[in-house]
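K.L.:
coordinates only, no sequence provided:
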């Protein structure tokens, strides 16, 4: 009678699957939730930036010669509307809504472009927002847990 093969000392065992069964980067998986939170916070900051621009024209630096020159009030409306939509999409990502990830990538891209054009008005704030948007786009594009689960289960 033969005995089942006993593991030999020093032999490696297959790695246990991580929770959720995802084999992707844990940075990306955790980054998706963080991206949702960052979109929400970026939206709140956009709303505040927009309100400040709409309320008074002397809050931000006035630019004389600039290709993308609009009145500060116009920029305020752009940031206010974009901020409200970013808040909604950020909440959607935090709740796990499937539509929110794609919308988050698109809106983070729009917000990145708007802040690039806004750069001369508030350089530091715009650069910080651009960096946040780059991280959000990366995090939402690299986490493939949903597509892996659909392939595995469907």
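P.N.:
Cool, got the structure. Keep in mind that what you see is a predicted model, and the values were worked out from it rather than measured. Residues are numbered from 1 along each chain as shown.

K.L.:
CA only for contacts and neighbour counts going forward, please
P.N.:
Will do.

K.L.:
quick one: the helices in the chain?
P.N.:
Per DSSP state H, the chain has helices spanning 26-55, 72-95, 98-117, 123-142, 145-153. These are given in chain order.

K.L.:
wait, which of the ones you listed is closest to residue 64?
P.N.:
Of all the helices of the chain, helix 72-95 sits nearest to residue 64, with 12.0 Å by Cα to Cα.

K.L.:
what's the closest of the helices of the chain to residue 65?
P.N.:
Smallest distance to residue 65 across the helices of the chain (Cα to Cα): 13.2 Å, for helix 98-117.

K.L.:
what residues sit buried inside the closest one?
P.N.:
Across helix 98-117, burial judged by 16 or more other Cα atoms under 10 Å covers 100-101, 103-105, 107-109, 111-112, 114-115, 117.

K.L.:
what about versus this one:
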């Protein structure tokens, strides 16, 4: 008996990256809504954030989350623009979570790790890609 060889490695990474990008977008939307409606939820006051305040971060995370949802859907559809956009958004998201680190350290470290995972999954080339 011979085993069937799967050539879906690249498509698998792209699908994985797309779904993790959608998940990260949902998390960022939740963080944005929490920043806007329950700023007392976080460990530090708004004046102790590295930059801006909770209202500003709330709108930033909402925008990032929505853009990540769209880019994730585009990645799942196999769109190259979505892959490049997703990589950029994940990088900017990681930087944003770093500046928000004092407010909720464990959640922000998990979000940074998720952003790095998205970047890796979207950068991995397809097995059949032509350079």
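P.N.:
Structure received. Since the model is a prediction, treat every value here as computed from it, not as a measurement.

K.L.:
post the TM-score for the overlay when you can.
P.N.:
The TM-score (TM-score structural alignment, normalised by the length of structure 2) is 0.85; 128 aligned residues with a Cα RMSD of 2.3 Å.

K.L.:
on that earlier part again, how about the helices of structure 1 in CSV, adding distance to residue 20 of structure 1?
P.N.:
Rendered in CSV, the data for those read as follows (distance: least, Cα to Cα, whole Å):
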stretch, distance to residue 20 of structure 1
helix 26-55, 10
helix 72-95, 17
helix 98-117, 17
helix 123-142, 16
helix 145-153, 8
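
K.L.:
which of these sits closest to residue 66 of structure 1?
P.N.:
Closest of these to residue 66 of structure 1 is helix 98-117, at 9.6 Å (criterion: Cα to Cα).

K.L.:
so what's the residue count around residue 102 of structure 2?
P.N.:
Applying other Cα atoms under 10 Å, we find 17 residues neighbouring residue 102 of structure 2.

K.L.:
try residue 39 of structure 2
P.N.:
The tally of other residues near residue 39 of structure 2 (other Cα under 10 Å) stands at 19.

K.L.:
which residue comes closest to it once chain neighbours are left out?
P.N.:
residue 54 (6.3 Å; Cα to Cα, 6 or more residues apart in numbering).

K.L.:
so that neighbour makes contact with residue 37?
P.N.:
No: with contact defined as Cα atoms under 8 Å, residue 54 of structure 2 does not count as touching residue 37 (9.4 Å).

K.L.:
these two: who's more crowded?
P.N.:
For residue 54 of structure 2 against residue 37, the residue with the higher neighbour count under other Cα under 10 Å is residue 54, and the figures read 24 against 12.
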